[in-house]
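Colleague: Fold the following.
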Amino acid sequence: MATYASTVAIYNIQYKGFVEKNNVSYYFPNFSRWALRFPFRFNRFVKNLQPDVVIVHGLIFPWQVVMLRMQLGQAVKILAQHHAERPFWDVLRIFFQRWADRHIDAYLFASQDLASDWLAKQQIRNASKVKEVMTASSSFYPMDKKIARQVTRATGKHVFLWVGNLNENKDPETMVRAFTRFAHRHEGASLYMIYQSVELLRQLKKILSESSTGHRVFLVGKVENDELLHWYNSADFIVSSSHYESAGIAVCEALSCGCIPILTNIPSFRMMTQRGAMGVLFEPGDEDGLVSALARGVTLNRAEEVEKVLQRFNEALSCDAIARRIMQIIQEET
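Modeller: Here you go, the predicted model:
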């Protein structure tokens, strides 16, 4: 953003100070939790910075947004960025969200489809306020696969990578069951699974122990963030079996390295793949569909798909692309 506008970031953490880095001014005011519930001082702090536009991260602060508008006045544009929040269900917060909606100029969603529940519940009343822009990007980049695989030791004619927590939403059980079936007909295929939480690890190990192709699935576990660069560049395909994602950061990181996507047909992934224009989409929880998607994936022209993936990343998912899109939205609102 700093390339296109004077940019200030405010983080209220347990630290008070100021830092300027890469032309961005970072403020750490360290207001108490009580002060943020009734944010008169915080809003005055924001107002003193004389902003033209304020981007509020998260749709869980309706009361604070109402107060912010009252103190900033009507000239300042307020944008609210969605970060996986679901619509409120309790009467009080629904009331405040609908009140806040009157004072929000635009909503930033990774996919317009993600706003459908908010619109259906009238917690966002005007669909034209919903703007599509990726939530976050990736600092990773393509590198030589041979070099990457020397680091990760990944092997196989078709290398698939799955990154996520081992929970029901990420649905690793469907992933593993489908892959072990797929591997029966594709001897050169291997799946590497990177994860931090281990809720379903015992179930996965049981599935693998009962399959004759279970040895083709490698439960890597947790890796440091810097190491992911080599993992993404070791893989031919990035696979996700998620039922819901507000964005899909791991997938975005994989795309920045040229991984071909095989993803569930959910709003954020439809946006990232340009409605399935690259890779393969399948329905969440559909084991047969995932087997078919994996089989179709290995028939794609890899060079062409990688080119499409990197072009899509540069045009819509890169830091510069996101900044340009946000600036476009701001210009539309002013």
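
Colleague: C-alpha from now on. contacts and neighbour counts both.
Modeller: Noted.

Colleague: The closest residue to residue 146 other than its chain neighbours: what's it in contact with?
Modeller: The shortest distance from residue 146 to any non-neighbouring residue, by CA to CA, 6 or more residues apart in numbering, is to residue 234 (7.6 Å). By CA atoms under 8 Å, 6 or more residues apart in numbering, the contact list for residue 234 reads 145, 146, 148, 149, 152, 154, 159.

Colleague: Please enumerate the helices of this structure.
Modeller: For the chain, the helices defined by DSSP state H occupy 33-37, 40-48, 62-72, 91-101, 116-120, 145-152, 172-183, 201-209, 228-234, 249-256, 267-272, 287-297, 302-312, 319-333.

Colleague: so the longest one versus helix 302-312, what angle?
Modeller: In other words, helix 319-333. 40 degrees (axes from the mean of the first three to the mean of the last three CA atoms, to 10 degrees).

Colleague: quick one: helix 319-333 to chain centroid distance?
Modeller: 18 Å (CA atoms, centre = their mean, to the nearest Å).

Colleague: List the buried residues in it.
Modeller: Buried residues in helix 319-333, counted by 16 or more other CA atoms under 10 Å: 319, 320, 321, 322, 323, 324, 325, 326, 329, 330.

Colleague: For those, please prepare TSV with the additional fields distance to residue 88.
Modeller: Formatted as TSV, these follow (distance: CA to CA, whole Å):
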residue	distance to residue 88
319	30
320	33
321	31
322	28
323	29
324	31
325	28
326	26
329	26
330	27
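
Colleague: export the helices of the chain to JSON lines and tack on distance to residue 8?
Modeller: Shown next, in JSON lines, are the helices of the chain (distance: least, CA to CA, whole Å):
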{"stretch": "helix 33-37", "distance to residue 8": "19"}
{"stretch": "helix 40-48", "distance to residue 8": "10"}
{"stretch": "helix 62-72", "distance to residue 8": "16"}
{"stretch": "helix 91-101", "distance to residue 8": "23"}
{"stretch": "helix 116-120", "distance to residue 8": "29"}
{"stretch": "helix 145-152", "distance to residue 8": "37"}
{"stretch": "helix 172-183", "distance to residue 8": "39"}
{"stretch": "helix 201-209", "distance to residue 8": "42"}
{"stretch": "helix 228-234", "distance to residue 8": "29"}
{"stretch": "helix 249-256", "distance to residue 8": "23"}
{"stretch": "helix 267-272", "distance to residue 8": "27"}
{"stretch": "helix 287-297", "distance to residue 8": "43"}
{"stretch": "helix 302-312", "distance to residue 8": "28"}
{"stretch": "helix 319-333", "distance to residue 8": "14"}
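
Colleague: now for those helices, which one comes closest to residue 23?
Modeller: With CA to CA as the criterion, residue 23 lies closest to helix 319-333 of these, at 14.3 Å.

Colleague: Any chance you could list what contacts the closest one?
Modeller: 1, 4, 53, 77, 105-106, 131, 133-134, 136-138, 314-316.

Colleague: structure for this one too, so we can compare:
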Amino acid sequence: MKVTFVNYYYDRDVPTSEYFNKYPVIHGWSKALSDLGVRVDVYQRFRNDDSFTKDGVNYFLVRDSKRAELKWNQNPALFHEKICQGDHNIIHINSFSYSYQSYILKRLVPSAKIVIQHHAEKPGNKIKHILLKYFSSSSDGFIFSSKEIYKEWVKVGAILPDKKFAEIMEGSSDFSFQDRSDMRKKTNLTGNPVFLWVGRLNENKDPLTVLSGFSKLLNEYPNAKLYLIFSESELEHKIHLFIEQNSVLKNNVKLLGFIEHRDICVYYNSADYFVLGSHYEGSGFSLVEAMSCGVIPLVTDIPSFRMMTDNGNIGALWKCGDPDSFYEKAKVLLKKSIAVEMKKTLSYFTGNLSYTAIGVKARQFYESLIGD
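Modeller: The predicted structure is shown next:
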């Protein structure tokens, strides 16, 4: 079986030497399939032409005359011409944002099965629903991180319900569990227990609700500490004010700010629990990174997190925007053995969210399409 990944978007400022650092998920998926004996090619629109092979995966970087982020109705003809030179059983297109381009590609390579993978994009308004449904109707299958998100797209009429569908995690993590004591010596994270936030400080992630719930928890767990790592700081000023006005939080919450991704593994491995207050996520990359290190999830009850935590059987899920729910779920979770819950978290990650698990699920889905 030959699987071809097609990536229409690229960052114009990223040179070839930084390709794998910028797009680790692309190689994670591709390598997982290659390790299972699947032949894999990756075609990537890029700032320059190049080709190379890594871990058995062939990469083709293709320069064309279009801008980095295509308009919805642009046809990257030079890119498609390059793809047509290869042989393909499955063409896997990343993002429904490129449904029009997938429609064109299906007409150019009618023998290939076209798969579109959801990457957090929302279906939009009714006009967009019509366009999405029309252009994606030429595809043969869809991949979403959550069955519930898939059903919502079907419900609003953005995609047809008669296409094959697979629930597969959007991406994974190459981080691994490390000894907590050793890592805490490096990071100087203290607390009993240690909570960690990794994510943007914005309304969707809702850090203020997490802080409100955490302040309630401190009445019973006064030695608990919460550390926040973030890149975008939309609500940072409000958070500083909130902490300053709450005497309980002042000594128990620390904003660490931005930390390079290559250095963040030691922070995950210094934590006991991972928290986020997200109202919507297409999947959850910081959560999957945390779970790969055995950090126990305490996250909101949204579709993608339900999938990633086995409906709350791993860690705990709490109601969006509700600090009381955070507090109540945290109380129950903290009464359980950290060692046991960490082991459950690592086991679920390995069996369901790791790149190896993704590769197995993806190969099964592709084979089902070829069998039709």
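
Colleague: Which of the contacts of helix 319-333 of structure 1 ranks first by neighbour count?
Modeller: Using other CA atoms under 10 Å as the neighbour test, those are led by residue 134, with 28 neighbours.

Colleague: Tell me the residue in structure 2 aligned with that residue.
Modeller: Counting by TM-score structural alignment, residue 134 of structure 1 lines up with residue 169 in structure 2.

Colleague: got it, and residue 210 of structure 1?
Modeller: Per TM-score structural alignment, residue 210 of structure 1 is aligned with residue 245.

Colleague: Please apply the same query to residue 27 of structure 1.
Modeller: Counting by TM-score structural alignment, residue 27 of structure 1 lines up with residue 60 in structure 2.

Colleague: Tell me who's in contact with that match.
Modeller: So residue 60 of structure 2 contacts 41, 42, 43, 44, 49, 50, 51, 52 (CA under 8 Å, 6+ apart).

Colleague: quick one: which of the residues you listed is most hemmed in?
Modeller: That'd be residue 41 among the contacts of residue 60 of structure 2, by other CA under 10 Å, with 24 neighbours.

Colleague: Contact partners for it?
Modeller: Contacts for residue 41 of structure 2 (CA under 8 Å, 6+ apart) come out as 2, 3, 4, 5, 30, 57, 58, 59, 60.

Colleague: Nearest to residue 70 of structure 2 among those?
Modeller: residue 5 (17.3 Å).

Colleague: quick check, the closest one in a helix?
Modeller: No. Under DSSP: H, G, I helix; E, B strand; the rest coil, residue 5 of structure 2 sits outside any helix and is assigned strand.

Colleague: Neighbours of it, how many?
Modeller: Residue 5 of structure 2, neighbours per other CA under 10 Å, totals 21.

Colleague: isn't it right up against residue 45?
Modeller: No. The pair residue 5 of structure 2 and residue 45 does not pass the contact test of CA atoms under 8 Å, sitting 11.4 Å apart.

Colleague: how many neighbours does residue 263 of structure 2 have?
Modeller: Neighbours of residue 263 of structure 2 (other CA under 10 Å): 9.

Colleague: Quick one: map it onto structure 1.
Modeller: Checking TM-score structural alignment: residue 263 of structure 2 goes with residue 227.

Colleague: likewise residue 332 of structure 2?
Modeller: Using TM-score structural alignment as the criterion, residue 332 of structure 2 maps onto residue 296 of structure 1.

Colleague: For its match, grab the count of nearby residues.
Modeller: Count around residue 296 of structure 1 with other CA under 10 Å applied: 13.

Colleague: Repeat that for residue 196 of structure 1.
Modeller: By other CA under 10 Å, neighbour count at residue 196 of structure 1 equals 13.

Colleague: Same check on residue 185 of structure 2?
Modeller: Residue 185 of structure 2: 12 surrounding residues under other CA under 10 Å.

Colleague: repeat for the one 4 residues further on
Modeller: Using other CA under 10 Å, residue 189 of structure 2 is surrounded by 19 other residues.

Colleague: who touches it in this structure?
Modeller: By CA under 8 Å, 6+ apart, the contact set of residue 189 of structure 2 is 267, 270, 271.

Colleague: could I get these as TSV with distance to residue 218 of structure 2?
Modeller: Formatted as TSV, these follow (distance: CA to CA, whole Å):
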residue	distance to residue 218 of structure 2
267	21
270	19
271	17
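
Colleague: from those residues, which single one is nearest residue 200 of structure 2?
Modeller: Nearest to residue 200 of structure 2 among these, with distances taken as CA to CA, is residue 267, at 16.3 Å.

Colleague: looking at it, that closest one is touching residue 181, isn't it?
Modeller: No. Contact criterion CA under 8 Å: residue 267 of structure 2 and residue 181 do not qualify, at 11.6 Å.

Colleague: Neighbour count: the two, which is higher?
Modeller: A direct count of neighbours by other CA under 10 Å for residue 267 of structure 2 and residue 181 places residue 267 higher, at 22 against 12.

Colleague: so stretch 52-70 of structure 1 aligns onto which residues of structure 2?
Modeller: Following TM-score structural alignment, the aligned partner range for stretch 52-70 of structure 1 in structure 2 is 89-107.

Colleague: Off-centre distance for the matching stretch?
Modeller: 20 Å.

Colleague: do you know how far residue 3 of structure 2 is from residue 279 of structure 2?
Modeller: Going from residue 3 of structure 2 to residue 279 of structure 2 by CA to CA, to the nearest Å gives 34 Å.

Colleague: Mind checking which of these two has more residues around it?
Modeller: Taking neighbours as other CA under 10 Å, residue 3 of structure 2 and residue 279 compare with residue 3 leading, 23 against 16.

Colleague: Spit out the contact partners of the more buried one.
Modeller: Taking CA under 8 Å, 6+ apart as the test, what residue 3 of structure 2 contacts is 38, 39, 40, 41, 88, 89, 90, 91, 92.

Colleague: Alignment lookup: the second one to structure 1.
Modeller: Residue mapping for residue 39 of structure 2 onto structure 1 gives residue 6, with TM-score structural alignment as the criterion.

Colleague: Its match: neighbour count?
Modeller: Neighbour number of residue 6 of structure 1 under other CA under 10 Å is 12.

Colleague: what's near enough to touch the nearest residue to it once chain neighbours are set aside?
Modeller: Using CA to CA, 6+ apart and skipping residues adjacent in sequence, the residue nearest residue 6 of structure 1 is residue 24, 7.4 Å away. For residue 24 of structure 1, the contacting residues are 2, 6, 7, 8, 9, by CA under 8 Å, 6+ apart.
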